[in-house]
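Student: Whatever this is, show me its structure:
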Amino acid sequence: MKLKITVDGNVYEVEVEVAEPETPRHSYVPPMGQARVSAAPSSAVAPPSAAAGHAPVADESKVCRSPLAGVVSKVAVQPGQSIQVNDVLIVLEAMKMETVITAPIAGKISKINAAEGDGVQQGQVLIEFE
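Tutor: I've put the predicted structure just below:
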């Protein structure tokens, strides 16, 4: 699997070997080459669980889920705002590394379920789209 990673403004293309069998991808995982990470990539993203705060949504293509557990360091959008693919939505911090979450689709922000300083879990719905 090839990933594009941005570190201190420099773009690197790295190839990663998948050690586990591939699981089905969900809409909250950005397509290859579209996720931007400001440091080394975190471990593989697991699909959302059905635990509290991770309830299934009627249309998964209309939500953005957290790819990892961390703390919201920046919310870059507001409800009602129009967005394009790859626009920055939220920046998460985990283990002193920032992960930039970008828009997987073009559309409009319907609801933001996390605020700056909030702790979030992997798979938690962060943003809902119209």
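
Student: From here on, just use CA atoms for contacts and neighbour counts.
Tutor: Will do.

Student: which residue ranges form the strands in this structure?
Tutor: 2-7, 10-15, 36-37, 63-65, 70-75, 82-83, 88-94, 97-102, 107-112, 119-120, 125-129 (DSSP state E).

Student: Make TSV from these and add distance to Pro47 to it.
Tutor: Shown next, in TSV, are the strands of the chain (distance: least, CA to CA, whole Å):
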stretch	distance to Pro47
strand 2-7	19
strand 10-15	22
strand 36-37	19
strand 63-65	9
strand 70-75	16
strand 82-83	24
strand 88-94	18
strand 97-102	16
strand 107-112	20
strand 119-120	15
strand 125-129	12
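
Student: Second input sequence below; structure requested for side-by-side comparison:
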Amino acid sequence: MKTYKITVNGKVYEVTVEEASANETASVKAAPAAPVSSGSSADEKIEAPIQGTILSMKVQAGSVVKKGQILAILEAMKLENEIVSPFDGTVSSVSAKDGQVVDSGALLLTIAAK
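Tutor: Next up is the predicted model:
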């Protein structure tokens, strides 16, 4: 497996790629990529990776979160996508609410990194 950092429209994503042998068929596991933390102590924005409807915000302002913790559930094309924290920190503000339709790139919440 190899891990790459890819920049798309100014956002950095971390992608892990596994090489398949000639006898294997590719399996697809859909999971939205989360922006990688730039390592600064300032608030980091968590944005919607795709257009959809917020089914559930799992955190509120002041919540302490761990890397990989589910922050929100975003429904898009009848699939539920988990938005997870890319790092440990404290939720500074929540900009989206349950039932809200958001565009790709819309601000969902901000986290102050530890």
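
Student: overall similarity of the pair, as a TM-score.
Tutor: Aligned and superposed, the two chains score 0.66 in TM-score terms (TM-score structural alignment, normalised by the length of the second structure); 91 aligned residues with a CA RMSD of 3.1 Å.

Student: re the thing from before, quick one, which of the strands of the first structure gets closest to Glu22 of the first structure.
Tutor: Nearest to Glu22 of the first structure among those is strand 2-7; the distance by CA to CA comes to 14.5 Å.

Student: buried sites along the closest one?
Tutor: Residues Leu3, Lys4, Ile5, Thr6 are the ones in strand 2-7 of the first structure that count as buried (16 or more other CA atoms under 10 Å).

Student: what's the most buried one of the strands of the first structure?
Tutor: The highest average neighbour count among those, using mean count of other CA atoms under 10 Å, belongs to strand 63-65 at a mean of 25.

Student: Which position in the first structure pairs with Ile54 of the second structure?
Tutor: In the first structure, the residue matched to Ile54 of the second structure (TM-score structural alignment) is Val72.

Student: and if you look at Ala30 of the second structure?
Tutor: Using TM-score structural alignment, Ala30 of the second structure pairs with Pro41 in the first structure.

Student: Tell me how far the aligned partner of Asp98 of the second structure in the first structure lies from Ser66 of the first structure.
Tutor: Asp98 of the second structure maps onto Glu116 in the first structure, with residues paired by TM-score structural alignment. Glu116 of the first structure is 14 Å from Ser66 of the first structure, where distance means CA to CA, to the nearest Å.

Student: And those two? Which one has more around it.
Tutor: A count of neighbours by other CA atoms under 10 Å puts Ser66 above the other of Glu116 of the first structure and Ser66, at 23 against 14.

Student: For the more buried one, list the residues it contacts.
Tutor: Ser66 of the first structure is in contact with Tyr28, Val120, Gln121, Gln122, Gly123, Gln124, Val125, Leu126, counting by CA atoms under 8 Å, 6 or more residues apart in numbering.

Student: still on that earlier bit, ok, the match of Ile54 of the second structure touching Asn113?
Tutor: No. Taking CA atoms under 8 Å as the definition, Val72 of the first structure is not a contact partner of Asn113, at 10.9 Å.

Student: Regarding stretch 71-82 of the second structure, how distant is the last residue from the first?
Tutor: First residue to last in stretch 71-82 of the second structure (CA to CA) measures 7 Å.

Student: So what's the gap between it and the chain middle?
Tutor: Offset of stretch 71-82 of the second structure from its chain centre (CA atoms, centre = their mean, to the nearest Å): 11 Å.
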